[in-house]
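Peer 1: A structural model of the following input is requested.
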Amino acid sequence: MATAISGMDIYAPVFKVKRNGEEYPPKESILNIEIDEDLETPAMFRLSLNEEINIRTQQFRWLDDDKIKPGTEVEIFFGYATSKKQGMMKGRIKALTPVFQSTGNPTLSVEGYDLSHDLQKTAKKFTDTEVTYSTIAQDIAQANGLSAKVDPTEITHGKVERIKNEMDYDLLKRLSNEIGYEFFVRNKELYFREPKDNIKGDFTFEFRKNFINFNPRMTAASLVNEVHVTAWNVKDKESISESAKISDIKSSVGNPDFDNIIEESQGARVDVKIEGRLVRSQKEAKNLAKAELKRRNKGFIEGTLECIGDPMLRPGITVNIEKVGKRFSGVYYITKATHSVGDAGYKTTITVRRSIFMSMEDLLPQQDSHISGVVIAVVTSNQDPEGLGRIKINFPWRGEKDESYWARIASPMAGNERGMVFYPEVDDEVLVAFEHGGDQPALCYRSSLEWKG
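Peer 2: Down below sits the predicted model:
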């Protein structure tokens, strides 16, 4: 049973900052403290210190303190006097910003990030052949001194490589996006998991009871009913085709009539097609279609909610928001949370998202319609009526017979009335390049090596 937040039972907020296990700096010197957590970026903390100057030595207490410097690891706790303090973050100081004014005491702003920020600077070794994404996450966690909280993934990949200059953080973010997982670091634990966004929340907010304000927004501008994925299986020389419908991503806590809502808001059913992505099986294509359908519908209802501070409100959990009308009442997923303690007391502001499936952060990057690099095609004709040595081709990964116009063949030592040509036969595979990223083939390269197993 969901429990209501005791928003009006106000206790004295307390916080603590620790360095090497001891409280430092003392809370009496901290004017305010804030933590920003986001599923998409490393968590950040800020604290403002009331600076003091020693009249005799003319040294500043904090600005000249070797214990408060970039690289120092700290722990931050939030809570109330009558309850156990919650460990919010383990991180490192990254920046110091003093403020000197003509009157009053100077202040020192101390800023830093959680330990996931360190992963943006490291590229540790990991098992890269015949490996699952979850194994890679475990390897990187261990290599960086973190414990792994990893949900197992099913598909074994023959080879997984880094993109040029890709650090550990970017690698895990890319892999998690590909399969609809979440990746973040909390304290010294690395999470690589399925989003916990399809269950009723443990916290309940009600209008005029226990939140300060709630500002939701509903938009149907980019909603779609179905996503189709087509690709080409190089090994079997067969096209791959899969699709995902709203029923494939439906959640027990979402709107049961979401499919009709989309059709009514757009004036017709909206189907989109994804082609040319690298997938190796029907299952990968199905997962890609579902992830893309989630991404395109992720912004159905979004909003922010401000309430009396509660350290249990963290990104990656659901909350129930009730008595705000039929359209906006329901289960929401927290994607971002800001906890702040200062003169105004302890407040928490959360960014939430709601939809049929309780989608998480962006799952897949948007791609334009241009085709970059080279792609695989299959020869359909080599009988050029103009005798120019051109061929026609078909792109099987598009899942349809869309024969191209005549495309030239790249030949060695070619020139005016000289050179050599090796005609590919019908049904041979060729590599195709496109001029300026357009959708018409400009140049075909001789047949690629085909699988004969």
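Peer 1: can we go C-alpha only for contacts and neighbour counts from here?
Peer 2: OK.
Peer 1: all helices for the stretch 151-300 of the chain, in order.
Peer 2: 168-179, 258-266, 282-296 (DSSP state H, counting those that start in this stretch).
Peer 1: residues of the next helix or strand along the chain from the longest one that come out buried?
Peer 2: This points to helix 282-296. Reading on from helix 282-296 to the C-terminus, the next helix or strand found by DSSP states H and E is strand 301-308. Within strand 301-308, the residues scored as buried using 16 or more other CA atoms under 10 Å are 301, 302, 303, 304, 305, 306, 307, 308.
Peer 1: surely the third one is in contact with residue 352?
Peer 2: Yes. Under the criterion of CA atoms under 8 Å, residue 303 is in contact with residue 352, at a separation of 5.4 Å.
Peer 1: circling back: want to throw the helices of the stretch 151-300 of the chain into a markdown table with mean neighbour count?
Peer 2: Formatted as a markdown table, the helices of the stretch 151-300 of the chain follow (neighbours: other CA atoms under 10 Å):
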| stretch | mean neighbour count |
| --- | --- |
| helix 168-179 | 20 |
| helix 258-266 | 16 |
| helix 282-296 | 23 |
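Peer 1: residue 228 is nearest to which of those helices?
Peer 2: Closest to residue 228 of these is helix 282-296 (CA to CA; 6.3 Å).
Peer 1: name the helices or strands packed onto the closest one?
Peer 2: For helix 282-296, the elements it packs on are helix 168-179, strand 226-233, strand 238-245, judged by 3 or more CA pairs under 8 Å, 6 or more residues apart in numbering; DSSP states H and E.
Peer 1: residues of the last one that come out buried?
Peer 2: Across strand 238-245, burial judged by 16+ other CA under 10 Å covers 239, 240, 241, 242, 243, 244, 245.
Peer 1: now do stretch 156-164: distance to the chain's middle.
Peer 2: Its chain's C-alpha centre and that of stretch 156-164 lie 19 Å apart, by CA atoms, centre = their mean, to the nearest Å.
Peer 1: okay if I get the helices and strands packed on helix 282-296 as CSV plus distance to residue 279?
Peer 2: Below are these laid out as CSV (distance: least, CA to CA, whole Å):
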stretch, distance to residue 279
helix 168-179, 11
strand 226-233, 7
strand 238-245, 9
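Peer 1: indicate which one of these is closest to residue 275.
Peer 2: Comparison of those against residue 275 by CA to CA identifies strand 226-233 as nearest, at 5.1 Å.
Peer 1: residues in contact with that closest one?
Peer 2: Residues from elsewhere that reach strand 226-233, judged by CA atoms under 8 Å, 6 or more residues apart in numbering: 238-246, 270-281, 285-286, 288-290, 292-293, 396-399.
Peer 1: sequence B follows; please return its structure for comparison with A:
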Amino acid sequence: MAKSPITSEMDIVSLTILVQGKKIHDSYQIISCEVHKEAYKVSTATIIFAFPYNPEEHNLFEISEGPDFVPGNEIAIKAGYNSQEEYIFKGIIVNQGISATSGSLPVLKVKCSDKAVKLTLGRFSRYYSAQKESDLLAGIINDSGLTAAVDATGFIHQQLVQYEAIDWDFIVTRAQANGMLVYFENDKLHVKKPVIDDSCGLVLTFGQDVYSFNGELDARFQMPGVTAHSWNVEDQKLQEAKSMEPVIHDQGNISGKKLADVPGLSAYEINTTGPVDQPELALWAQADLLRARLAALRGKVTFIGNALPQVNKIIDLGGFGNRFNGKALISSVRHLIQAGTWETTIGFGLDPEWYHETRNINAPQAGGLLPAIHGLQNGIVLKIDDDPQGEHRILVQVPVMGTSGEGIWARQALDYATSGKGHFFRPEVGDEVVLGFLNDDPRYAVILGSLYSSNHPPHYTSDQQNSIKAIITNSELKIEFNDKDKILTIETPAGNSFVLSDKDKSITVADQQKNKITMTSSGISMESCKNVVIKAPGNIDLMAGQNIVLKTSGGDVSLEGTNVEAKAKGSFSAQGNASAELKASGQTTVKGAVVIIN
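Peer 2: This next block holds a predicted model:
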């Protein structure tokens, strides 16, 4: 049963600090100790020590120089009353500093973080495939040497990528996308769904045990629901997933859903052009609405020090009116011990903004090596040959950078480029091209394509059916695709052509001398502007299912060979209108059943 933080055994505040498992020396004078824990943040502690008042008897900086407060040492803080203490912080020392002003003795400030601080250093890139969110997050945490406590998730990511991201940022953003909190408690890094009714064991009542209270009921971030959209590759259209009203802790008497009537949005949409799967899309929509609902009531309560409050626990509030009374979700805990007093401040509710909206989680553009260039840029081709580095780059001028410089050598992106083979099309000098930059680094330009304009118009004018596609070179060598008539044409500027036409059911080959071969349903037609010569090192066979006709309108027909044989299965006729001659330098034989001469 929840109880007030005020008890009968609260005479003397006690504080114990242990370094490497051992209590620090009693002579160390602690001015203050502050502990801060919050969802989505690494827990911290700051301890301020006074240096000795009598430097003649002591080394003034002995505390700083000693082995206790060296960064990396494990530290634990316990607090309580009358030496009945509980742990309020465990972590490591990450920093120590000395502050001094004229006329006063210096102080030593020791800063500590929980062990999850190791997840905040370094950027990493990883591929994840066929894993549940909970498994991959637990893997990152466990691989760092920490102990993970992650709520199980059901959706399996076929592919998820961590690109140049700090592990902590990656864990938090993915946790938020699943509607979960991230916090360090009891030597574990927790990734958990917000609790509904898991009390820390305290009830705070205004006028009895509360030092201060600041709370707000905020309708500005409330919406009736969330609809998430993504691109469906299979259906080639947007798909959507709608949120359901979440079940949350019971605080106040105006729900977030009711508050959504104030802005009065009829719909609230979030969109991504990526092909996010439907189950993940639904999680995203649900997480967005949950975050909004947990941000409707936010505030802080300060009361007499107590070690029971923890992040993602419920604390009961009373005496604050019906708008704020009830079960509040603890999102942060702060302990301040100084001058013999101990105050605890809990924060309730969540920040309405996402983690990625309040923190730059992306790697620096251009690697932080120099100011980055943003977006795509247009360029003008200056030179396409003689790359000084032999990397087959193209020299371009970027107009926004000015026209007086030498330009930038840019690589060219092609649809197929491999060693000794590929798609080889270079822009012309003077062409306008569109440029991208690797990692937004202005030194590493890539030509993504060329641009038409009124000054550089295309060869064709587009029609509504998009009938014509073509490749036309600078000398007007042309390959044309006519989708309307289903005609493929290959043509040179002099008129040599090859035409495949489904419309005419024909294939036509023609040259600039008007020689022509046409293949149609009627057969094959060959036209020559002059002679036709057919040569073969072997045989030439002419075969037909019906007649073969050799005819000349004004010339002779000659047959010549080592032996010439003419054979008919039926009749054989040879006739000359003017004369006919049959002769041989050797024997001549004329045979038949009957031979008629004249």
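Peer 1: TM-score for this pair?
Peer 2: The pair, once superposed, lands on a TM-score of 0.74 when counted by TM-score structural alignment, normalised by the length of the first structure; 385 aligned residues with a CA RMSD of 3.7 Å.
Peer 1: circling back: between the helices of the stretch 151-300 of the first structure, which one is nearest to residue 214 of the first structure?
Peer 2: helix 258-266 (22.8 Å).
Peer 1: that closest one - contacts with which helices or strands?
Peer 2: Contact partners of helix 258-266 of the first structure among helices and strands, from 3+ CA pairs under 8 Å, 6+ apart: none.
Peer 1: ok, the residue lying closest to residue 233 of the second structure once chain neighbours are set aside - contacts?
Peer 2: Excluding its sequence neighbours, the residue lying closest to residue 233 of the second structure (CA to CA, 6 or more residues apart in numbering) is residue 275, at 6.4 Å. Neighbour list for residue 275 of the second structure: 230, 231, 232, 233 [criterion: CA under 8 Å, 6+ apart].
Peer 1: count of neighbours near the first one?
Peer 2: Other residues lying near residue 230 of the second structure total 20 when counted by other CA atoms under 10 Å.
Peer 1: repeat that for residue 66 of the first structure.
Peer 2: Neighbours around residue 66 of the first structure, by other CA under 10 Å: 9.
Peer 1: how about the counterpart of residue 326 of the first structure in the second structure, what does it touch?
Peer 2: Using TM-score structural alignment, the partner of residue 326 of the first structure in the second structure is residue 322. Listed by CA under 8 Å, 6+ apart, the contact set of residue 322 of the second structure reads 252, 253.
Peer 1: ok, back up a step: buried subset of the contacts of residue 275 of the second structure as a PyMOL selection?
Peer 2: In PyMOL, a selection of the buried entries from the contacts of residue 275 of the second structure looks like this (16+ other CA under 10 Å):
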select buried, resi 230+231+232
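Peer 1: dump the contacts of residue 275 of the second structure to CSV, plus distance to residue 436 of the second structure.
Peer 2: Listed next are the contacts of residue 275 of the second structure as CSV, based on distance: CA to CA, whole Å:
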residue, distance to residue 436 of the second structure
230, 25
231, 24
232, 27
233, 25
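Peer 1: could I get the buried residue list for stretch 99-107 of the first structure?
Peer 2: Buried residues in stretch 99-107 of the first structure, counted by 16+ other CA under 10 Å: 106, 107.
Peer 1: measure that stretch end to end?
Peer 2: Using CA to CA, to the nearest Å, one end of stretch 99-107 of the first structure lies 5 Å from the other.
Peer 1: quick one: distance of it to the chain centre.
Peer 2: Using CA atoms, centre = their mean, the offset of stretch 99-107 of the first structure from its chain centre is 41 Å.
Peer 1: residue 183 of the first structure: which of the buried residues of strand 301-308 of the first structure is nearest?
Peer 2: Distances from residue 183 of the first structure to these, taken as CA to CA, are shortest for residue 302 (20.9 Å).
Peer 1: wait, that closest one sits on residue 216?
Peer 2: Yes. Counting by CA under 8 Å, residue 302 of the first structure touches residue 216, with 5.5 Å between them.
Peer 1: re earlier: looking at the helices and strands packed on helix 282-296 of the first structure, which is closest to residue 341 of the first structure?
Peer 2: Residue 341 of the first structure lies closest, by CA to CA, to one member of those: helix 168-179, at 29.5 Å.
Peer 1: quick check: residue 118 of the first structure is in a strand.
Peer 2: No. Residue 118 of the first structure is assigned helix when assessed by DSSP: H, G, I helix; E, B strand; the rest coil, not a strand.
Peer 1: need the longest strand for the second structure.
Peer 2: Using DSSP state E, we find that the single longest strand of the second structure is strand 84-99.
Peer 1: what is it packed up against?
Peer 2: When contacts are defined as 3+ CA pairs under 8 Å, 6+ apart, strand 84-99 of the second structure sits against strand 13-19, strand 74-81, strand 107-113.
Peer 1: which other helices and strands does the longest one contact?
Peer 2: Counting contacts by 3+ CA pairs under 8 Å, 6+ apart, the secondary-structure elements packed against strand 74-81 of the second structure are strand 13-19, strand 84-99.
Peer 1: for those, give me TSV that also has distance to residue 523 of the second structure.
Peer 2: Formatted as TSV, those follow (distance: least, CA to CA, whole Å):
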stretch	distance to residue 523 of the second structure
strand 13-19	99
strand 84-99	90
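Peer 1: looking at those, which is closest to residue 27 of the second structure?
Peer 2: Nearest of these to residue 27 of the second structure, taken as CA to CA: strand 13-19 at 12.4 Å.
Peer 1: between that closest one and strand 74-81, what angle do the directions make?
Peer 2: 170 degrees (axes from the mean of the first three to the mean of the last three CA atoms, to 10 degrees).
Peer 1: how far off centre is strand 13-19 of the second structure?
Peer 2: 47 Å.
Peer 1: next SSE downstream of it?
Peer 2: Next along from strand 13-19 of the second structure, by DSSP H and E: strand 22-23.
Peer 1: for the helix or strand following that next one, name the packing helices and strands.
Peer 2: Downstream of strand 22-23 of the second structure, the first helix or strand assigned by DSSP H and E is strand 29-38. Packing partners of strand 29-38 of the second structure (3+ CA pairs under 8 Å, 6+ apart): strand 44-50, strand 181-185, strand 326-338.
Peer 1: fine by me, thanks again.
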